[in-house]
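Enquirer: Sequence and predicted structure are below.
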Amino acid sequence: MELLSANFGKNITFVRPAYFIISGFIGLPNMKYYYVLLFFAFIISIFGNTAVMSLIYLDPNLKTPKFVAVFNLAFVDLLGSTALVPKVIDIFLFNNYSITYRDCLTFFFFCYSFLSMQSLNLVALSYDRLMAIMFPLRYHVKVTHKNMLSLILFFWLFVFISNLVAVGFLTRLSFCKSVVINSYFCDYGQIFRLACNNYFPNFVIGHMIPCFVLWLPLGIILFSYISIGHALAKVATFEERVKAFKTCTAHLSLVAIYYFPILITFAMYGRMHQNARIVNLSIPAVVPPMLNPIIYVLQTQEIKLSIKKLIKIKRKPKVTVK
């Protein structure tokens, strides 16, 4: 079979494997405890994010632009957990290490899309906090439902189009080497490095997508909080600064949970064992969807009031009129 030429426009025969083998967690000691964590993280994520979405949908007081972004984050976490965790448990707990070529590309597309939307949604929430503190009197003019929905829709389109392009460039590769993917899912970088023809375009895309969905959002979030800190420094009293900063604690917690393992992995990339790198990179995909609804329930005053109101309605005795 003729190998794939690096040039476009020629008659090309693709060499595509019938399946890939995902070997990321194979051979790691005590991984059964990690699978238990995955299972409980999945269950908590499903119930927690469904509860947050239901609460926002049912309470008219939560129909604000901020909670449009919170609803979308819960939606993304729900879809991301559903796309990733059951398949990972099936692969490593039930020893189904092989995955077909098409299923692997589909697995990659949805996992990358939902993981990317998590970081981009944090940008939408940072925009909301920035406008609320920098322009409190004009907040309702600058942050509207239309603006927030347009921003989120743009993020969704960007994520889907960029990952479709990435999948498209994977389909132009031929595989005549190993079919073993040394990751916990169909990782883009691990896939194109198995190709036996020129994968330079995939290399470029593999570096561009993280820049746009990880590092650029992190830079925007950091810039927004530097601006918030500068604005709070001008506030007259310490109590007012603390009160304003408390409105950001939930969002800051989400940012820390998502980015901290990633930053550790990239900072220690050359010194970290490959197995430790795989486990560490899996944490942002598993833990944030579990903790995000808990953080918002515990640290967001509006959701606390909504839950209290809902409990009062349920406890309110029925009054019969004769």
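Expert: Ah, there it is.
Enquirer: From here on, just use CA atoms for contacts and neighbour counts.
Expert: Will do.
Enquirer: Next, count neighbours for V76.
Expert: Using other C-alpha atoms under 10 Å, V76 has 21 neighbouring residues.
Enquirer: Grab the nearest non-local neighbour of it.
Expert: Ranked by C-alpha to C-alpha, 6 or more residues apart in numbering and with sequence neighbours excluded, the top spatial neighbour of V76 is F114, at 5.9 Å.
Enquirer: element containing that neighbour?
Expert: helix 101-134 (DSSP states H and E).
Enquirer: helices or strands next to that helix in the packing?
Expert: Contacts defined by 3 or more C-alpha pairs under 8 Å, 6 or more residues apart in numbering; DSSP states H and E place helix 101-134 against strand 19-22, helix 65-93, helix 139-142, helix 145-170, helix 216-233, helix 249-267.
Enquirer: Tell me which of these lies nearest to M290.
Expert: helix 65-93 (8.0 Å; C-alpha to C-alpha).
Enquirer: Report the buried residues of that closest one.
Expert: Neighbour-count burial for helix 65-93 flags 65-85, 87-89, 91-92 (criterion: 16 or more other C-alpha atoms under 10 Å).
Enquirer: picking up where we left off before, between the helix holding F114 and helix 65-93, how big is the angle?
Expert: In terms of direction (axes from the mean of the first three to the mean of the last three C-alpha atoms, to 10 degrees), helix 101-134 departs from helix 65-93 by 150 degrees.
Enquirer: putting a second one here so we can go through both:
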Amino acid sequence: MPTNASSRKLLTLETLGISAAHIYPAFVFGTIIYLIIVFCNLLVLITIAVCKKLHTPMFILLFNLPISDMLGATVFFPHLIFSIVTRSRSISHPACITQAFLVHVYGTGNLLILSAMAYDRYIAICHPLRYNTIMNPHTLIKIIFSIWFINLSIISILFMLHARFKICRTNIVDLYCNNPSLLKLACEDTSVNNYYGLACIIFLQGGPLSIIVYTYAQILRTCVMTNQPDARRKAIQTCGTHLVVFLILQINTVLTLIAHRIESVSPNSRRLLGASVLIFPPFLDPIIYGLKITELKQSITLFLKRNLSSSSSNKL
């Protein structure tokens, strides 16, 4: 944990550059975006929870994604909105460590969840006769436990390595706290952290990417060979949705990590890329899944109609 001296320090996040005339519009815009993210993700969560026909491995794995997305958005938006109102970019060192920890838990969680979902679709499409045997409740529990255990273990070690350092700077070079920006506060050798961080990037970016490439190549091969157009269309639609969501997160994350390691990248580009990781996936994921997966779209529509009609009946 941070030293007592560190814990008393106030750090300064990068300025938002919002003029006095734009504070109110920025506050309203940020609040609306956050509320939309929470509403859409909660809608997906609740729909999966209450609709029994969605209690299948695919949707149970998907259930974890809105949880992770809401975590990422909640770590970022409330503090950002508070900063807009107060015009203060100060944050305590413990709060900064907490924010950075949860930001990385969110990013890692999304990558692992999407990898597990790709594996589920691979079994469903390439080995349909063995699907219920392989993706049984016991296996499903082990997959979900592994996702969060691996996630929390890797990120906990990453931030335990920060405990060795005394900080000699107070300016965070990003709009929010994260591992690279925290390392830049240290006045000691950060080689161990950098090597571990690089190993995490290789494992957490390369691992999911390898799983996605392999499973989707096999799925594509199976879809091409199948003589059932409806099954092929449904498989491509579902897998296309997963692939779009994965690419949004992967491209955002990779570009952000590269921007932190290349000094020639402009600070504004680095900040925008960093913020995009916490804005676009949580905002787009529930919309993409809600619109593109037929079973989920129908269940959401039915759930909303049922609740709207019951609330109208109660008023009468």
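Expert: Cool, got the structure. Bear in mind that the values here come from a model prediction, so they are computed numbers and not experimental data.
Enquirer: circling back to that earlier point, among the helices and strands packed on helix 101-134 of the first structure, which is nearest I295 of the first structure?
Expert: helix 249-267 (6.2 Å).
Enquirer: continuing past that closest one, what's the next helix or strand?
Expert: helix 274-299.
Enquirer: Output the residue interval of the second structure matched by that next one.
Expert: Using TM-score structural alignment, the residues of the second structure aligned to helix 274-299 of the first structure are 267-292.
Enquirer: With the first structure overlaid, report how far that stretch is off on average.
Expert: Taken over the aligned residues, the distance from stretch 267-292 of the second structure to the first structure averages 1.4 Å (mean C-alpha distance after the TM-score superposition for the first structure).
Enquirer: Now that stretch: buried residues?
Expert: Neighbour count says stretch 267-292 of the second structure has 270-271, 273-287, 289-290, 292 buried, by 16+ other C-alpha under 10 Å.
Enquirer: and the alignment partner in the second structure of S113 of the first structure, what does it touch?
Expert: Counting by TM-score structural alignment, S113 of the first structure lines up with V105 in the second structure. Going by C-alpha atoms under 8 Å, 6 or more residues apart in numbering, V105 of the second structure touches 151-152, 155.
Enquirer: Would you reformat those residues as CSV and include distance to I300 of the second structure and neighbour count?
Expert: As requested, the contacts of V105 of the second structure are exported to CSV (distance: C-alpha to C-alpha, whole Å; neighbours: other C-alpha atoms under 10 Å):
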residue, distance to I300 of the second structure, neighbour count
N151, 30, 21
L152, 31, 19
I155, 34, 20
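Enquirer: now those in CSV, with distance to L257 of the second structure?
Expert: Shown next, in CSV, are these (distance: C-alpha to C-alpha, whole Å):
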residue, distance to L257 of the second structure
N151, 18
L152, 20
I155, 16
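Enquirer: Among these, which one lies nearest to P94 of the second structure?
Expert: Among these, and counting by C-alpha to C-alpha, the member closest to P94 of the second structure is I155, at 15.9 Å.
Enquirer: check contacts around that closest one.
Expert: Counting by C-alpha under 8 Å, 6+ apart, I155 of the second structure has contacts 101, 104-105.
Enquirer: Go again with 10 Å.
Expert: Shown in contact with I155 of the second structure (C-alpha atoms under 10 Å, 6 or more residues apart in numbering): 100-105, 108, 179, 197, 200.
Enquirer: One more: I287 of the second structure?
Expert: Applying C-alpha under 10 Å, 6+ apart to I287 of the second structure gives the contacts 37, 40-41, 44, 281, 297.
Enquirer: Any quick ChimeraX command for the buried ones out of those residues?
Expert: Buried residues among those (16+ other C-alpha under 10 Å), as a ChimeraX selection:
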select :37,40,41,44,281,297
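Enquirer: With I154 of the second structure as the reference, measure out to R164 of the second structure.
Expert: Noted for R164 of the second structure: a distance of 17 Å to I154 of the second structure, by C-alpha to C-alpha, to the nearest Å.
Enquirer: Kindly report the same for C51 of the second structure.
Expert: Computed as C-alpha to C-alpha, the C51 of the second structure to I154 of the second structure distance reads 34 Å.
Enquirer: Look at these two and report which has more neighbours.
Expert: Taking neighbours as other C-alpha under 10 Å, C51 of the second structure and I154 compare with I154 leading, 18 against 14.
Enquirer: Not counting sequence-adjacent ones, nearest residue to the alignment partner in the first structure of the more buried one?
Expert: Mapped onto the first structure by TM-score structural alignment, I154 of the second structure lines up with S162. Closest residue in space to S162 of the first structure, ignoring its immediate chain neighbours: I209 at 7.3 Å, by C-alpha to C-alpha, 6+ apart.
Enquirer: related to what we said a few turns ago, in the contacts of I287 of the second structure, find the pair that's most separated.
Expert: So, these by C-alpha to C-alpha: farthest apart are P281 and K297, at 18.7 Å.
Enquirer: wait, R129 of the first structure sits on K66?
Expert: Yes. With contact defined as C-alpha atoms under 10 Å, R129 of the first structure reaches K66; the gap is 8.5 Å.
Enquirer: Mind listing the shared neighbours of the two?
Expert: Counting by C-alpha under 10 Å, 6+ apart, the shared contacts of R129 of the first structure and K66 are V143.
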